[in-house]
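# pasting the sequence and the predicted model now:
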Amino acid sequence: MTGSLANSLVLVCLGAAWLAPGDAAAQLQLNRPTPQIEKAAPAVAEPAPAESSSATTSPPFETVAPRPLEESDIVVDRLGSLDPDANGLLSEGQGGFSLNFWQGSEWALVSTLMPRMPAESSSAVIRSLAERLLISRAAVPANKPVSASFIVLRVDRLLAMGRIRPALDLLRITSDERRDENLARTRSEALFFDDNNARACTAVQNARVQYTGLYWLQAQAFCLAISGDHTRAALISDLIRERDHEIEPVFFTAIDALAGARKDGAPALVAPMALHLAMMRAAKLRVPTEVVQDGPISVLRTVALSGNEALDVRLIAAEKAFRAGALTGEQILELYLGIPFSREELNAPISAAEENWGPRTRALILRSAASQTVPLARAEVLRRAWQIGRERGSYAEIAGPSVSLAAELTPALELNWFAVDAARVLFAGGRIDE
């Protein structure tokens, strides 16, 4: 695949038209022809001499000295090594793009286009294409500066898309020789996004030996605070307060809250990092509601998974993150099943959903379906839920979390009427064999 196609694939993820691939003859030839080794002609057996009555003595073997090797007889072929930035989770044989995918692409263009790839897309095809592009093992674009990191560029985009697990997996295989401040910071952010404060703080502690920037001071203060060392955390907070115009205001609020100085609520978020979201989660501060309306997908995913937030806020954030591919249907269903409902609500889920269709009633109707032990009853609830979803323009939101509920039903003659609807949901959820 040539550079023109690589560039055009990035443009596809940006919503631009697909560009035609370049001439296949320009591709890098990875497989050299195997040298042919001439085989010796088979020896022709000579007729054995007639046996005689008297024994014959064979002549002694002649010792032949080995011929010394000439320098011209030795061919040395060094294997080219890939830039460590070329590491990826998928090879071409595993469904990734070819090793020479970026051939013909200039670093200046790729490093400009890649950050513009949208983090949010309702198209599963575009999301899959973008993720494969980011995690494929491929030689880096031409003229990449030594100081630049292609791994960081790719991981940043995965984090923006809410794809935390592949981002962490990509960081895990990063070569030690390419570890720098940008990579260390990206690793810490990924761990904070993953709600793994222990590992994130270990990474921060290791990085603080080498780096002393503002980010590391904030991260160190947070890690000290959650370890109980509020005095040192407050000292760092006071030292950097004079640069508060460069710092997200919630940092100071969270440090105070973790020390026991409760505030009325979190201030408005300007451009929060994963570090700040982790601080809010630890300090039990709720995000401002406006974040759910227009916040980035990575933030919405964090809000959806945070037990600190109001339930209605979590549900809205979760469904938005699901539509963007940042949460799976299973994660949404798990959230739905954990919502407490009154007995009256559970007794009439379909009526409640028909009257007021929204995230909460979607959760209610799937909670009802999950509680049905009779297959016919579950099928009836699911089919009505899907019908309402189609009528109200939110079929994906109800179908996605219900995939596993439909898959648990064993095919039977009495469920023939349900087969087409169930197959459509299972197919959309990737459960093709079922």
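Looks like it arrived, so ask away.

# from now on I want contacts and neighbour counts done on CA atoms only, so please keep to that.
OK.

# tell me how many other residues crowd R424.
For R424, the count of nearby residues is 14 (other CA atoms under 10 Å).

# quickly find the element holding it.
helix 416-428 (DSSP states H and E).

# can you list the buried residues in that helix?
418, 422-423, 425-426 (16 or more other CA atoms under 10 Å).

# hmm, T302 is touching A190, no?
No. Assessed by CA atoms under 8 Å, T302 is found out of contact with A190, at 11.7 Å.

# let me know the closest of the buried residues of helix 416-428 to D312.
Within the buried residues of helix 416-428, distances to D312 taken as CA to CA reach their minimum at V425, with 25.7 Å.

# how far away is that closest one from A407?
In this view, V425 and A407 are 9 Å apart by CA to CA, to the nearest Å.

# ok, now A369?
According to CA to CA, A369 and A407 sit 12 Å apart.

# one more structure, for comparison:
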Amino acid sequence: MTLRAPWLRERLLLLSLALWDLVVVCAMYGFIYRFRLGQAPGVTLALTILVLFWLGGSYLLGRYTQRRRGWASWQPTAQLALLVLAIFVAQAWLVGIADSGTRLRSFLLPLLCGIAAGSGLGHQVLAAFRPEWEAVVLLCTTAERPILKAELATLPAKIHQQITFVDEDEDPGVLTQFSRRSLIVAISDQARIPDAHLERFITLRPLGVRVGSLVDWAERSLQRVPPELLSERWLLAADGFSLQPGRWSWRVKRFFDVLGAISLLLITSPLVLIAGLAIWLEDRGPILYSQIRSGLYGDPVRIWKLRSMRVDAEVNGMQWAQIQDPRITRCGGWLRRLRIDELPQLWAVLRGDLSLIGPRPERPELELELEQSIPHYRVRHWIRPGLSGWAQVNYPYGNSVADSRIKLSYDLYYLRNAGILLDLLILVKTIRLVLRAQGAQPQQ
């Protein structure tokens, strides 16, 4: 299994915040329990549920991922504490605990106040150690420069202020302004490096400057790889891309695909039956529909989905999905938001046509246009497609060639860094999208 994990380096703060919350919840629970009952609680069911609620709720509310200052940083913490309080109070009322009022005043309120205070203060301290954006020099070709500027437009303004572009044909005198403050030099694999540039970069390395590939820098900064930055030689020689048929990592992924698909089919079968009934009641049309999609190496595979559009949705031929698409039924809109319409594809996972995690399979008739418009588009076929993927959890539903290009940049990132840990991250982000009802909707 590949050890490449640029996505993990970018989430070390998230992991440290979650670990701190785990320590605070367990420590505060143990302290209050011992203070009230005079004994250590051990690992109880109540503690396990509390940990899951607090860490899961923190992730869903963005406490680990969104940068906030002042009162704004405390607001989600207070919201989470009130939500957990309401859940436990409702549970006590439903179960009918006789002394629920006493437990609320003597145990639950002090516990949640202590957790909220400890968690919030810890987040403030840890966030202070968030590294500042580093100064970067990008040596690229004339053709790559506008592409990179367009990509960087999606990042915070602080990053733009730290980036200097140097063209391969530019006057080397511009490099004299860089010294110790320029911590990263990223060089395109497609750019010439004149001797004057090369000499300047070599003299900067002893000062602690890191010189590396433009593709590697894009992975760390953008969490994706614009396809225009890749050369054919780089694709053949680059590290990563280890998740290939016949390898041990491929077999491990297949094992978890089968296990996960069987479990999800058993758990969600009542939901699929209810959704199917709702589809039939709305227009008395068929519940399922099938399409041919491109699978591993571009081979055609047939997938089945719960029907979310009118029966005559493509009577005039295939179309891109639209904002407020009139072809989507009322029931289908909710099925798409919650991704329930995707559940029948679990059978394709069991057959081996799809994986749980991977690039989304596209329609062959669409790919003819995309392959002509987007460089290296067919590279995404090097791996088995999936129900959810890195592109789906990081970018809204695409409805144009431009959207497909950006989604390909995420797919290229996944292909190079695929592994169990990244699949788990995608799974967690998928669950968050489902709980937030942010499923397959065209970009606003």
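Okay, I see it. Every value quoted in this text rests on a predicted model; they were computed, and no experiment measured them.

# any idea what the TM-score is?
Superposed pair, TM-score by TM-score structural alignment, normalised by the length of the first structure: 0.27. Supporting alignment: 204 aligned residues with a CA RMSD of 7.4 Å.

# ok, A369 and A407 of the first structure, which is more surrounded?
A369 (24 against 15).

# which element is the more buried one on?
Assigned by DSSP H and E, A369 of the first structure falls within helix 359-371.

# what's the first helix or strand after that helix?
helix 375-391.

# what comes up buried for that next one?
Buried residues in helix 375-391 of the first structure, counted by 16+ other CA under 10 Å: 375, 378-379, 381-383, 385-386, 388-389.

# also stretch 87-100 of the second structure?
For stretch 87-100 of the second structure, by 16+ other CA under 10 Å, it's 88-89, 92, 100.

# try stretch 27-37 of the second structure
Residues of stretch 27-37 of the second structure classed as buried: 28-33 (neighbour count, 16+ other CA under 10 Å).

# stretch 255-269 of the second structure too?
For stretch 255-269 of the second structure, the neighbour count (16+ other CA under 10 Å) marks 257-258, 260-261, 265 as buried.

# what does it contact?
Surrounding stretch 255-269 of the second structure, the residues in contact under the criterion CA atoms under 8 Å, 6 or more residues apart in numbering are 343, 346-347, 349-350, 355-356.

# just checking, what packs against the helix holding R424 of the first structure?
For helix 416-428 of the first structure, the packing partners by 3 or more CA pairs under 8 Å, 6 or more residues apart in numbering; DSSP states H and E come out as helix 375-391, helix 403-407.

# what's the local residue count around the residue nearest to R432 of the second structure when sequence neighbours are not counted?
Nearest residue to R432 of the second structure in three dimensions, chain neighbours excluded: L60, at 6.2 Å (CA to CA, 6 or more residues apart in numbering). Other residues within reach of L60 of the second structure, judged by other CA under 10 Å, total 18.

# pretty sure L60 of the second structure sits against T430.
No. When contacts are counted by CA under 8 Å, L60 of the second structure is not listed as touching T430 (11.2 Å).

# L22 of the second structure - how many residues pack around it?
Neighbours around L22 of the second structure, by other CA under 10 Å: 18.

# element containing it?
helix 12-37.

# show me what the next helix or strand after that helix is packed against.
Later in the chain than helix 12-37 of the second structure, the nearest helix or strand by DSSP H and E is helix 45-60. Packing contacts for helix 45-60 of the second structure, counted by 3+ CA pairs under 8 Å, 6+ apart, involve helix 12-37, helix 71-95.

# in JSON lines: those, plus distance to R210 of the second structure.
Listed next are these as JSON lines, based on distance: least, CA to CA, whole Å:
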{"stretch": "helix 12-37", "distance to R210 of the second structure": "21"}
{"stretch": "helix 71-95", "distance to R210 of the second structure": "34"}
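
# which of those sits closest to Y289 of the second structure?
Of all those, it is helix 71-95 that lies closest to Y289 of the second structure, at 39.5 Å by CA to CA.

# tabulate the buried residues of stretch 255-269 of the second structure (a markdown table), appending distance to S404 of the second structure and secondary structure.
Below are those laid out as a markdown table (distance: CA to CA, whole Å; DSSP: H, G, I helix; E, B strand; the rest coil):
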| residue | distance to S404 of the second structure | secondary structure |
| --- | --- | --- |
| D257 | 26 | helix |
| V258 | 29 | helix |
| G260 | 28 | helix |
| A261 | 27 | helix |
| L265 | 30 | helix |
